[in-house]
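Visitor: This is the structure alone, sequence omitted:
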């Protein structure tokens, strides 16, 4: 067994000391100028750095309703295991990145507050958290490197120490204004707008001046060295800057408190009364703590949680910080900052902002980015799979479709009723999720989205659904698996006390949607059991062969040779229609469908490939449903609801159960449950038929 010393030695051997030294590099100001000449991107603004950080993770082209779009892989959060991955908000994230791109180009949005606006639980905080976390990691990489500096001081015992700039400024701020044009001309010579990013032209610029503390240090040394600026630089040590939210370096977060406890100094720093005695006056910058959120977030990003709940005094600071890139610490001149300002707010607070004429200046300085709820079912399912990524949750199984039906209900609550009377809300959900419906094209889906502008800005939050899934897991602690009905019941029970539902009509509508989802789940499991029963490969292949022979003869106006009698016969119209009707091919469309199948087979033949019914999803489904209809009576599925099952039936049921486990993700318990449930549906159907 390893001792503690062995464990420490084992872990120590994994250290990367060279990487540590690279991240803790320090050198002279001249060394830094060499770095800038070689890698100009180290001087980027905060907006440029955030934008490049997102691009550094790569992009991929996507198609949404015939429109090309870009998906940014950064928001998959792969570096941290996908815990904060964002699903289904491609349009929102594209809008956000375009605003950051504009700011990186200095087109004006760098002088705005980015306001993430949407309902509770729509991922606003997650987006802000990802940007902060991503920037922190990016600053540790070679591509994201940035630098700051400190002042050399002698201690009483004669040794040297360095006092860092309290706002982690860009070292080029040390260049006096009169020297800057000449220096920039040399630094940018021959770069032709060189390589910070492939996406925008980059040249070194120097924006802003020294903070009050560094200005004092600079002026003292200029006096000491009789105005020789080059000697002042001898007292400078430049070092690599690693941004860190925990260390309050380059990443700040501000959350409003109750009005009595709010103090604007939390944003811009405060006087250090202990040091006044040492320095003699409260206007000495050494007697000031530059530790407000705006100060510490310099060079990086600041997040304002529920920004519109801020007291008016704070909002004035916010206006100056966004528009002029300056803050006003108490007793000091305006101080330059360089940071991305991200706020988030919900719908009621934003409406208050719009109706408040005193807030006009803030409205004018914000760029609103709508962050709606997800309206695509597959994306909503992924949100829940992130929390319940294994179907085993503490030894308990989550049955197939459990997360899907919960997600289906959540998405339905967010959709607006279609204006097309022939389209149900559930069909709209399926269209949004990529399903095809007769008579609806991609253009129709685009129109549906455009006619429902507020879609996704109301409805049930994913948090509510996650809470109810957790409730179901706890409430059914003695059960080995949690099924869709357990979760749906929890969702319904919670509606009585849901604090965000303030209308009885809305509550009734949500209950009605639960009934719609239960009905849809019934159809899903019936279909799965049907397919499991009909999954006899040989029978399906024979049925497919007979169908294709008849279709081929029909489209080419030929006859079919009967394999048993050897006689030629007309194509089997009854067989063809009994299969086509299973996937809702009307009589008027049968010729088109049959020609489509033959064209498909012809195209395969030209490529030297053989036709396989499994390659055509619609045909496979039709064949399976036809075979199920022919076979279901031989299995006597309804006998499952009785206590006595004969040996022959039990063997057939075990085969079906095995297919459910193998092909559809069930385990022994959930497969038994779903077979019993579907059997009870058929039993009910038999009773109904018998009563007529």
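Guide: Sure, I can see it. All of these numbers come straight from a predicted model, not from anything done at the bench.

Visitor: Only C-alpha atoms from now on, for both contacts and neighbour counts.
Guide: OK.

Visitor: so how far is the helix or strand residue 47 falls within from its chain's centroid?
Guide: Residue 47 belongs to helix 46-55 when assigned by DSSP states H and E. Put simply, helix 46-55 sits 18 Å off its chain's centre (C-alpha atoms, centre = their mean, to the nearest Å).

Visitor: What of stretch 537-549?
Guide: 44 Å.

Visitor: Which positions in that stretch come out as buried?
Guide: Buried residues in stretch 537-549, counted by 16 or more other C-alpha atoms under 10 Å: 540-541, 543-544, 546-549.

Visitor: same check, this time on stretch 668-687
Guide: 670-683.

Visitor: what's the burial count for residue 193?
Guide: 15 (other C-alpha atoms under 10 Å).

Visitor: for residue 502, same thing?
Guide: The criterion is other C-alpha under 10 Å. On that basis, residue 502 has 9 neighbouring residues.

Visitor: if I look at it, how far off is residue 441?
Guide: From residue 502 across to residue 441, the span is 37 Å (C-alpha to C-alpha, to the nearest Å).

Visitor: Next: residue 355.
Guide: 40 Å.

Visitor: Just give the closest residue to residue 232, not the sequence neighbours.
Guide: In space, and not counting its chain neighbours, residue 232 is closest to residue 221: 5.8 Å by C-alpha to C-alpha, 6 or more residues apart in numbering.

Visitor: Can you verify the one you found is assigned to a strand?
Guide: No: per DSSP: H, G, I helix; E, B strand; the rest coil, residue 221 lies outside any strand segment and is helix.

Visitor: Please name every helix or strand in contact with whichever helix in the chain runs longest.
Guide: Secondary structure of the chain per DSSP state H: the longest helix is helix 504-533. With contacts defined as 3 or more C-alpha pairs under 8 Å, 6 or more residues apart in numbering; DSSP states H and E, the packing partners of helix 504-533 are helix 402-414, helix 484-495, helix 617-635, helix 647-664, helix 668-691.

Visitor: one more structure, for comparison:
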């Protein structure tokens, strides 16, 4: 909700003058000094701790006011974690209390005369402007301190001139009524943190001439290595009861990691060409470095066989969007998709020793950091070997990174049946990227009609459904019932390179169709949505059969960007430009990034 604080306003005329706020030319007729013109104000005393204006109301009346307000809005009390006891039992900070009592005494207990000096203002949390949202760096700055008020004695009203008023300042003060984060908390000198033992428990901080009551959420960050070392110190037992440790592992869903890199890439591209999938492939490699090998013994007997064969790239795709490898049986596919959370939590309680330090070994504990990856992307953006910033510029930088074993801890983790093999992950990501861009290039070339794959799919499933049920199917082409074609089914299965039992494979497909129909009774069956991996493999088989034609067309595109363009016919140039237009409109390439990608695909036939 809205947040409010207040200031003390003292006018140029004496408080006893009587008519301040009531003159004919005054903008406000309430008697408040809050809206005085600047020239009519003698001084303004601000509250650094941002006390709530509610604390100006005497406690008994304040309690009645709040309870009356809640009676009018009973829905508020039903909200989770709704707490208003602070508003009833809270009080003014030290400086405000002294000013309040001095004014109350001067006006012989007339509270309305006191609040004439109050100027209420709304404030908003802002990290940029350090208003209720502050991050304290570990370099050892003083978190809070006092200094005498900077007003000259003549500018203060007479009733305040005999008082020792202090201003407080510092990160904790700026963060009050908000959030304070201690960045890299355990890198700070230990002595500078000990005041937090009292502050976190009592909500107060004692500084010279001042005892401040805080209303702030205290958080801190530290890496696991620092935490493990801290646990061995005598001070940890004192801090333990005052800390709630929250694990924040590296991201394990590469699409979320991609969002971080995408923002970073836009800053470093400097208006240059950026190929699609650049952030995606960098994020995928980063996630692969963080994964741990799943152990079949930690899972049910039904799930264990699928878990045992789960490669790092397959696990990353499963975590991100539930994709399961094409050659995994349907029952195991379902089990994997239903147990993603179990896989994610498998190593939550794992502990072990690494390089002499014992501690937690949960998944996401180790791996490349986003900061290192963003530095790598910035370096790749300066590589002019390519026409655009693309995964092709990222891969060479990754190859250099994995050689820096003395710098990066995650590179010293032993490989485990394919996991933690960071150099191999570069090849895995490159192969995955090749599959994606090959499909984009070939579809843009358009050697196969857009609806041809859909037609083959529909025919194939129509035939196996008819074959399994022992019934004829209705042919839209002939307008007759016909027997299913063994040749057509065998032809498609040959393109798909089915490695296990054909009858079992067909049965799995029909089971998936039935399950989809049951779960989505009101939606038409879209084969591409239900079987994306089969659809993709069928396309690749079609393209493999037309490899020589595709090679020729790709060469035309590469020649188009060189002096050899003049050797192309008008028809070939039109075909090239049509392909480039599709790549731009459908996939987001520009001419530079399209050229790099087509060259990459052509060199990896």
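Guide: That came through fine. The shown structure was predicted, so the numbers you read here are calculated from the model rather than taken from an experiment.

Visitor: TM-score of the superposition?
Guide: Here the TM-score for the pair of chains, by TM-score structural alignment, normalised by the length of the second structure, is 0.72; 524 aligned residues with a C-alpha RMSD of 4.4 Å.

Visitor: Can I get the helices and strands packed on helix 504-533 of the first structure in a markdown table including distance to residue 580 of the first structure?
Guide: Below are these laid out as a markdown table (distance: least, C-alpha to C-alpha, whole Å):
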| stretch | distance to residue 580 of the first structure |
| --- | --- |
| helix 402-414 | 29 |
| helix 484-495 | 32 |
| helix 617-635 | 6 |
| helix 647-664 | 25 |
| helix 668-691 | 23 |
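
Visitor: gap between the residue positioned nearest the centre of the second structure and residue 368 of the second structure?
Guide: Ranked by distance to the mean C-alpha position of the second structure (C-alpha atoms, centre = their mean), the top residue is residue 256 at 5.7 Å. Using C-alpha to C-alpha, residue 256 of the second structure is found at 15 Å from residue 368 of the second structure.

Visitor: quick one on the thing from earlier: which of the helices and strands packed on helix 504-533 of the first structure is buried the deepest?
Guide: helix 402-414 (a mean of 24; mean count of other C-alpha atoms under 10 Å).

Visitor: how about it, aligned to which bit of the second structure?
Guide: Counting by TM-score structural alignment, helix 402-414 of the first structure pairs with residues 278-290 of the second structure.

Visitor: same check, this time on stretch 116-136 of the first structure
Guide: For stretch 116-136 of the first structure, there is no aligned range in the second structure, judged by TM-score structural alignment.

Visitor: How about stretch 31-43 of the first structure?
Guide: Going by TM-score structural alignment: stretch 31-43 of the first structure matches no residues.

Visitor: quick one on the thing from earlier: corresponding residue for the residue nearest to the centre of the second structure in the first structure?
Guide: In the first structure, residue 256 of the second structure lines up with residue 379, judged by TM-score structural alignment.

Visitor: mean per-residue distance, the host helix or strand of that match to the second structure?
Guide: Secondary structure from DSSP H and E places residue 379 of the first structure in helix 377-387. Average distance, helix 377-387 of the first structure versus aligned residues of the second structure after superposition (mean C-alpha distance after the TM-score superposition for the first structure): 1.6 Å.

Visitor: Which residues outside the next helix or strand after that helix are in contact with it?
Guide: Counting by DSSP H and E, the next helix or strand C-terminal to helix 377-387 of the first structure is strand 392-393. Contacts with strand 392-393 of the first structure, where a contact means C-alpha atoms under 8 Å, 6 or more residues apart in numbering, come from residue 398.

Visitor: Mean per-residue distance, the next helix or strand along the chain from strand 392-393 of the first structure versus the second structure.
Guide: Reading on from strand 392-393 of the first structure to the C-terminus, the next helix or strand found by DSSP H and E is strand 396-398. On superposition with the second structure, the mean distance recorded for strand 396-398 of the first structure (mean C-alpha distance after the TM-score superposition for the first structure) is 1.9 Å.

Visitor: same for strand 396-398 of the first structure, what does it pack against?
Guide: On a contact count with 3+ C-alpha pairs under 8 Å, 6+ apart, strand 396-398 of the first structure meets strand 481-482.

Visitor: chain center to the strand it packs on, what's the gap?
Guide: For strand 481-482 of the first structure, the distance to the chain centre is 28 Å (C-alpha atoms, centre = their mean).

Visitor: That strand aligns to what range in the second structure?
Guide: Under TM-score structural alignment, the match for strand 481-482 of the first structure is residues 388-389.

Visitor: Likewise for stretch 341-353 of the first structure?
Guide: Under TM-score structural alignment, the match for stretch 341-353 of the first structure is residues 218-230.

Visitor: The matching stretch: end-to-end distance?
Guide: Terminal residues of stretch 218-230 of the second structure lie 19 Å apart, using C-alpha to C-alpha.

Visitor: can you give me how far that stretch is from the chain middle?
Guide: That offset, for stretch 218-230 of the second structure, works out to 21 Å (C-alpha atoms, centre = their mean).

Visitor: Over in the first structure, tell me which residue corresponds to residue 114 of the second structure.
Guide: Using TM-score structural alignment, residue 114 of the second structure pairs with residue 233 in the first structure.

Visitor: so is whichever residue in the second structure pairs up with residue 550 of the first structure in a helix, a strand, or just coil?
Guide: Matched by TM-score structural alignment, residue 550 of the first structure corresponds to residue 463 in the second structure. Using three-state DSSP, the structure places residue 463 of the second structure in helix.

Visitor: For residue 463 of the second structure, which non-adjacent residue is spatially closest?
Guide: Leaving aside its chain neighbours, residue 463 of the second structure sits nearest to residue 484 (4.9 Å; criterion: C-alpha to C-alpha, 6+ apart).
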